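Novice: no FASTA, just this:
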């Protein structure tokens, strides 16, 4: 290559265009395959023996209990609670560790939900206050 060919703006634009095209193809490839494969969320509790199933029984809601949809997923399978306790001590310790892990996940989820609930209550109170202020401002502007 001569000196004129190396300093050519068309060569530079060609190289930059080629790199941009390669990057765009790579990003399009990543985007296509990230949307086509749906990975399960990481925060879901993992069942020990069987996959989670939607609640099959319909529960009559009381005032203290929220309404449970058919789409609600059981976090813990009932078979775990009714399974016989293993006689082998190492299996027993492993089973207790699994149950403790599930319990800690449930406790973390409960605390997270309580925090979200209190945050939502705070936001509702702030929005109500904002609406009252806007109504007072509107009345004030209409009276002038």
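Specialist: Looks like it arrived, so ask away. In this text the structure is predicted, and so the values were computed from the model without any measurement. Residues are numbered from 1 along each chain as shown.

Novice: When you work out contacts or count neighbours from here on, use the C-alpha atoms and nothing else.
Specialist: Will do.

Novice: show me where this structure has helices.
Specialist: 3-6, 9-36, 78-82, 89-143 (DSSP state H).

Novice: looking at these, which is closest to residue 50?
Specialist: Proximity to residue 50 (Cα to Cα) singles out helix 78-82 among those, at 9.0 Å.

Novice: who touches stretch 135-144?
Specialist: For stretch 135-144, there are no surrounding residues in contact (Cα atoms under 8 Å, 6 or more residues apart in numbering).

Novice: which ones are touching residue 16?
Specialist: Residue 16 makes no contacts at all, as judged by Cα under 8 Å, 6+ apart.

Novice: returning to that earlier point: JSON lines for the helices of the chain, including distance to residue 51?
Specialist: Shown next, in JSON lines, are the helices of the chain (distance: least, Cα to Cα, whole Å):
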{"stretch": "helix 3-6", "distance to residue 51": "62"}
{"stretch": "helix 9-36", "distance to residue 51": "22"}
{"stretch": "helix 78-82", "distance to residue 51": "12"}
{"stretch": "helix 89-143", "distance to residue 51": "14"}
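
Novice: Residue 42 is nearest to which of those helices?
Specialist: helix 89-143 (11.7 Å).

Novice: For residue 54, find the nearest of the helices of the chain.
Specialist: Nearest of these (Cα to Cα): helix 78-82, 12.3 Å.

Novice: Just the buried residues of the closest one, please?
Specialist: Buried residues in helix 78-82, counted by 16 or more other Cα atoms under 10 Å: none are found.

Novice: also this one, for the comparison:
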């Protein structure tokens, strides 16, 4: 009986200390993850034309905030002189190919979003008709 009384406070302190250690580790982990997310670099691709190489790069606009009349590429790219150095010309061609791929991907995404919106509209119309029919039956 006397041994149980002597060991109980130690057991209670050990359990409390273990719980505090687990909570401290959890909070440190959350803090570490949050600081990594804030410090992690965001990867944004910058598209430049020959005319923009010497100019400051434009800031990236998220797709959701982009205006529908926004120019995706500059019109003066067609009149830009072709570089005489073959490696620079290949880089420019690679950049233009990347732009073309991004535009194609964006077009496919927008078409998919448009199809999804049309399907949602049809489903909402059906839901409204069903709700109107249920309302008509209850009255």
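Specialist: Now that the structure is in, tell me what you want to look at. Predicted model only: the values in this text are computed from it and were never measured.

Novice: sorry, back to before: looking at the helices of structure 1, spot the one closest to residue 44 of structure 1.
Specialist: helix 89-143 (8.9 Å).

Novice: if I look at residue 137 of structure 2, how far off is residue 131 of structure 2?
Specialist: 10 Å (Cα to Cα, to the nearest Å).

Novice: and those two? which has more neighbours close in?
Specialist: A direct count of neighbours by other Cα atoms under 10 Å for residue 137 of structure 2 and residue 131 places residue 131 higher, at 12 against 8.

Novice: So which bit of structure 1 is stretch 81-93 of structure 2 matched to?
Specialist: Stretch 81-93 of structure 2 corresponds to residues 84-96 of structure 1 when matched by TM-score structural alignment.

Novice: count of neighbours near whatever residue of structure 2 lines up with residue 107 of structure 1?
Specialist: The pairwise alignment with structure 2 assigns residue 107 of structure 1 to residue 104, based on TM-score structural alignment. Residue 104 of structure 2: 12 surrounding residues under other Cα under 10 Å.

Novice: repeat for the one 3 residues further on
Specialist: Number of residues near residue 107 of structure 2 (other Cα under 10 Å) recorded here: 12.

Novice: what do you get for the one 3 residues further on?
Specialist: As a burial measure, residue 110 of structure 2 scores 12 neighbours (other Cα under 10 Å).

Novice: cool, residue 83 of structure 2 as well?
Specialist: The burial count for residue 83 of structure 2: 13, using other Cα under 10 Å.

Novice: The one 10 residues further on now?
Specialist: Using other Cα under 10 Å, residue 93 of structure 2 is surrounded by 12 other residues.

Novice: One more: residue 17 of structure 1?
Specialist: 12.

Novice: corresponding residue for it in structure 2?
Specialist: Per TM-score structural alignment, residue 17 of structure 1 is aligned with residue 20.

Novice: distance of residue 121 of structure 2 from residue 127 of structure 2?
Specialist: Note on residue 121 of structure 2: its distance to residue 127 of structure 2, by Cα to Cα, is 10 Å.

Novice: ok, now residue 82 of structure 2?
Specialist: 58 Å.

Novice: Tell me which residue of structure 2 lines up with residue 124 of structure 1.
Specialist: Using TM-score structural alignment, residue 124 of structure 1 pairs with residue 121 in structure 2.

Novice: tell me, how many neighbours does residue 76 of structure 1 end up with?
Specialist: A count of nearby residues for residue 76 of structure 1, using other Cα under 10 Å, gives 20.

Novice: Run a quick check on it versus residue 50, I expect a contact.
Specialist: No. With contacts counted by Cα atoms under 8 Å, residue 76 of structure 1 stays clear of residue 50, the gap being 9.6 Å.

Novice: for residue 77 of structure 1, what are its contacts?
Specialist: Contacts of residue 77 of structure 1 by Cα under 8 Å, 6+ apart are 47, 50, 52.

Novice: Tell me the one of these nearest residue 32 of structure 1?
Specialist: Of those, the one sitting nearest to residue 32 of structure 1 (Cα to Cα) turns out to be residue 52, at 28.5 Å.
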